[in-house]
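> Return a 3D structure for these sequence lines:
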Amino acid sequence: MTDANENPKLQDDPGSNTVKDPADWVSGDDPMTGAQASYLKTLSEEAGQPDMFSADLSKAEASKRIDALKGDAGL
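Just a heads-up that it's a prediction; the model follows:
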């Protein structure tokens, strides 16, 4: 049996195991999901930055733009 120090799933804070930069995503070049498109569209309109939305973004780029808009809005 392994203890929490050996198994990142059992650690309170597994660190980098749970957070990846969108640039490192295996599927980052895939088209953004419908949920991302909807959320990005709403955030960009509410932030008064409609140019932040583009229908042809990848998953990774959409995630980065969502994070940027959320940061600007203090979310």
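> from here on, contacts and neighbour counts on C-alpha atoms
Noted.
> Which residue, neighbours along the chain excluded, lies closest to L43?
Distances taken as C-alpha to C-alpha, 6 or more residues apart in numbering place L69 nearest to L43, at 6.6 Å, with adjacent residues excluded.
> Verify the stated contact: that neighbour with S44.
Yes - between L69 and S44 there is a contact at 6.9 Å, judged by C-alpha atoms under 8 Å.
> structure for this one too, so we can compare:
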Amino acid sequence: MTDPTPDKPTEDWVTGDEPMTGPQRSYLHTLAQEAGEEVPDDLTKAQASERIDALQQKTGRGA
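As a prediction, the model looks like this:
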């Protein structure tokens, strides 16, 4: 079975260079706290998504 919503690479996102969203910021800071890491507040949407993915793997929250 194929994934009905394949992930688009962040470098192809039309809005990827916009500032991260409020929900991204909140979740990213929650994950970073659990992982004992610091994250900057000036990430783009694409950068935040990549950091979230990495931190999900580190904290075991990833799907």
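> What's the local residue count around the residue nearest to L43 of the first structure?
The number of residues packed near L69 of the first structure is 19, by other C-alpha atoms under 10 Å.
> which ones are touching it?
If you count contacts by C-alpha atoms under 8 Å, 6 or more residues apart in numbering, L69 of the first structure has them with L43, S44, A47.
> Could you rerun that using 10 Å?
Contact analysis of L69 of the first structure by C-alpha atoms under 10 Å, 6 or more residues apart in numbering lists L40, L43, S44, E46, A47, Q49, M52, S63, L75.
> what's the answer for D21 of the first structure, then?
G28, A60, S63, K64.
> Report the separation between it and L69 of the first structure.
According to C-alpha to C-alpha, to the nearest Å, D21 of the first structure and L69 of the first structure sit 17 Å apart.
> Filter the contacts of D21 of the first structure down to the buried ones, PyMOL style.
This is how PyMOL selects the buried members of the contacts of D21 of the first structure, with burial counted by 16 or more other C-alpha atoms under 10 Å:
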select buried, resi 28+60+63
